[in-house]
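Peer 1: Provide a 3D model corresponding to the input given below.
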Amino acid sequence: MRQTDLQSYETASHNFIEKYCPSIPIPYIIEEWTDSDREYHFTQMTTIYGVSLSRAWTNLSQTQKQQLAIDVAGHLRTLRKFKSDRMQSVSGKSLKNNWFIPRGHGTRTTRLWKTDDEIFDSAYRPVLEYKGIFARRIQLIRDLMPPCVGQFAFYHGDLYHGNIMVSARTGQLTGIIDWEFAGYYPLWFHYARLRFHVPNKSQIVDTEWKSLLAEVIRDEIPYATHGLVWWHAVWELIDNPKSQKGRDWLDLLADWIGGYEIVMPIEEYERYRSKDWV
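Peer 2: Below you'll find the model as predicted:
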């Protein structure tokens, strides 16, 4: 398997999981090496029994899908027990950008951020300013940002349907693969990453899977809907700085927070997320 520097991230994550979370089914690393120019990193792993969820999904019953989401959520709960005082990989390196940094920022990795101000001033403020967002609205976005300090927990980072392996016959989980994006992210991002961006129709299976998993973990994640709504608003305004929807979303979020952790009914969230909402 050909990899670049991402492989060192994945290897470190595998070693961590094997040592501290042995109940999580992952392939085992047999050996790894780099080419003579040290340009590419190669890893040989054991094979995971089963097929990808992308292949099995349409053949699974709703009960099997629900149980799979419950099982994966259980493993995510195990990972969340491991905390950090900053955003980083388990090896202490900066994380590969996993949609956390908005497009246009010009960087492919996060930094070893420790505070909310560091995160906002490095990841969000520059691109908002570049897009011409008014200073007052940028300050509002900062004020509404879900907390990150004290919230950095270990997360897989890319739970799309191709990274979930299941038994073709029973639908039971047999493995979780591709850990190159794994690391310590703010807890709200664990939920938001699952619900962010509606894929096109060719990826409807991934949408259904992530929506199901997100609903299972939602109540376990502090600031889950708060973070998702905030993230949607930021991306909406970056994509379209004049977006009335983005401004309305911020206003709605401000009303919901009221100085406390946001608690938004899922029905309101779905209305809020709808492209027809004004």
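Peer 1: can we go C-alpha only for contacts and neighbour counts from here?
Peer 2: Will do.
Peer 1: which residues are in contact with residue 127?
Peer 2: 102, 103, 104, 105, 238 (CA atoms under 8 Å, 6 or more residues apart in numbering).
Peer 1: contacting residues around residue 33?
Peer 2: 41, 42, 43 are the contacts of residue 33 under CA under 8 Å, 6+ apart.
Peer 1: also residue 96?
Peer 2: Here residue 96 is in contact with 6, 108, 109, 110, 181 (CA under 8 Å, 6+ apart).
Peer 1: helices - which of those residues land there?
Peer 2: residue 6 (DSSP state H).
Peer 1: and the two most separated of the contacts of residue 96?
Peer 2: 6 and 110 (13.7 Å; CA to CA).
Peer 1: which of the two has more neighbours?
Peer 2: residue 110 (19 against 15; other CA atoms under 10 Å).
Peer 1: got the residue ranges for the helices in the stretch 151-278 of the chain?
Peer 2: For the stretch 151-278 of the chain, the helices defined by DSSP state H, counting those that start in this stretch cover 187-195, 204-217, 224-239, 244-257, 266-273.
Peer 1: and the two most separated of the contacts of residue 127?
Peer 2: 105 and 238 (10.7 Å).
Peer 1: which of these two has more neighbours?
Peer 2: Neighbour totals were compared for residue 105 and residue 238, and residue 238 leads with 23 against 15 (other CA under 10 Å).
Peer 1: can you tell me how far that one is from residue 110?
Peer 2: Distance of residue 238 to residue 110, computed by CA to CA, to the nearest Å: 18 Å.
Peer 1: tell me the one of the contacts of residue 127 nearest residue 211?
Peer 2: Residue 211 lies nearest to residue 102 out of those, by CA to CA, at 22.0 Å.
Peer 1: now the other sequence, so there's something to compare against:
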Amino acid sequence: MADLSESQKEVVKIEIDTHLATMHNLTSSKIGGPSGIIIPPYRILRNMEDQMLSPPSKECEYVFCHMDLSQHNIIVDPVTLKIKAIIDFEYSGFWPVQFELHFYTRLGPSVGREGEIDDTNELLKFLTVIVLVAF
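Peer 2: Coordinates of the predicted model:
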């Protein structure tokens, strides 16, 4: 996707929203990957070293999120502009949907840049509460 023109990217973004909606229909009462292991998104992991456990939630459900959906992780047929693959699911898992930021709307890594939403502190607070509840 990163190699497409801006007008081509707009076409692909519409399909991405469909795929996100499908992924977000998968729900869980626990955050993290399907195996139960929590691998925080890169924007958190780069500042953190500890492993965490995830207790079940009593108040909310989590949806399946990619958590690293940048243009480089979306493989697009340049002729049809159809998504052929979404790759690099190492940070994916069940998370509150508000943490699935749309990094695919611009080139670059899956972190907030100057002038963009940066949810790092909010995500760290969320994870801190999860860790405190687990212990």
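Peer 1: quick one on the thing from earlier: of the contacts of residue 33 of structure 1, closest to residue 98 of structure 1?
Peer 2: residue 41 (20.5 Å).
Peer 1: please report the distance of that closest one from residue 232 of structure 1.
Peer 2: 35 Å.
Peer 1: and what of residue 61 of structure 1?
Peer 2: Counting by CA to CA - residue 61 of structure 1 and residue 232 of structure 1 are separated by 31 Å.
Peer 1: neighbour count: those two, which is higher?
Peer 2: Shown here are residue 61 of structure 1 and residue 232; by other CA under 10 Å, residue 232 has more neighbours (19 against 12).
Peer 1: in strands only, show me the contacts of residue 33 of structure 1.
Peer 2: Counting by DSSP state E, the contacts of residue 33 of structure 1 place 41, 42, 43 in strands.
Peer 1: after the longest helix along structure 2, heading C-terminal, what element do we hit next?
Peer 2: Secondary structure of structure 2 per DSSP H: the longest helix is helix 6-24. With elements assigned by DSSP states H and E, the helix or strand that comes after helix 6-24 of structure 2 is strand 27-28.
Peer 1: which bit of structure 1 covers that next one?
Peer 2: The alignment of strand 27-28 of structure 2 onto structure 1 (TM-score structural alignment) spans residues 83-84.
Peer 1: that older thread, report the buried residues of the longest helix of structure 2.
Peer 2: Across helix 6-24 of structure 2, burial judged by 16 or more other CA atoms under 10 Å covers 8, 9, 12, 13, 16, 20, 23, 24.
Peer 1: please apply the same query to stretch 150-168 of structure 1.
Peer 2: In stretch 150-168 of structure 1, counting by 16+ other CA under 10 Å, buried: 151-168.
Peer 1: quick one on the thing from earlier: out of the contacts of residue 33 of structure 1, which end up buried?
Peer 2: So, by 16+ other CA under 10 Å, the buried ones in the contacts of residue 33 of structure 1 are 41, 42, 43.
Peer 1: the last one against residue 31, yeah?
Peer 2: Yes. Between residue 43 of structure 1 and residue 31 there is a contact at 5.9 Å, judged by CA atoms under 8 Å.
Peer 1: tell me how far the spatially closest residue to residue 93 of structure 1 that is not a sequence neighbour lies from residue 174 of structure 1.
Peer 2: Of all residues not flanking residue 93 of structure 1 in the chain, residue 112 sits nearest, at 7.5 Å (CA to CA, 6 or more residues apart in numbering). Distance, residue 112 of structure 1 to residue 174 of structure 1, using CA to CA: 33 Å.
Peer 1: quick one: contacts for the spatially most central residue of structure 1?
Peer 2: In structure 1, the residue lying closest to the centroid (CA atoms, centre = their mean) is residue 193, at 3.3 Å. By CA under 8 Å, 6+ apart, the contact list for residue 193 of structure 1 reads 99, 157.
Peer 1: can you check residue 13 of structure 1 too?
Peer 2: 89, 90, 91, 179, 180, 182, 183.
Peer 1: got a list of what the first one touches?
Peer 2: If you count contacts by CA under 8 Å, 6+ apart, residue 89 of structure 1 has them with 9, 13, 95, 182, 183, 184.
Peer 1: what does the last one give?
Peer 2: Residue 183 of structure 1 sits next to 13, 87, 88, 89, 90, 95, 153, 154, 155, 156, 157 when contact means CA under 8 Å, 6+ apart.
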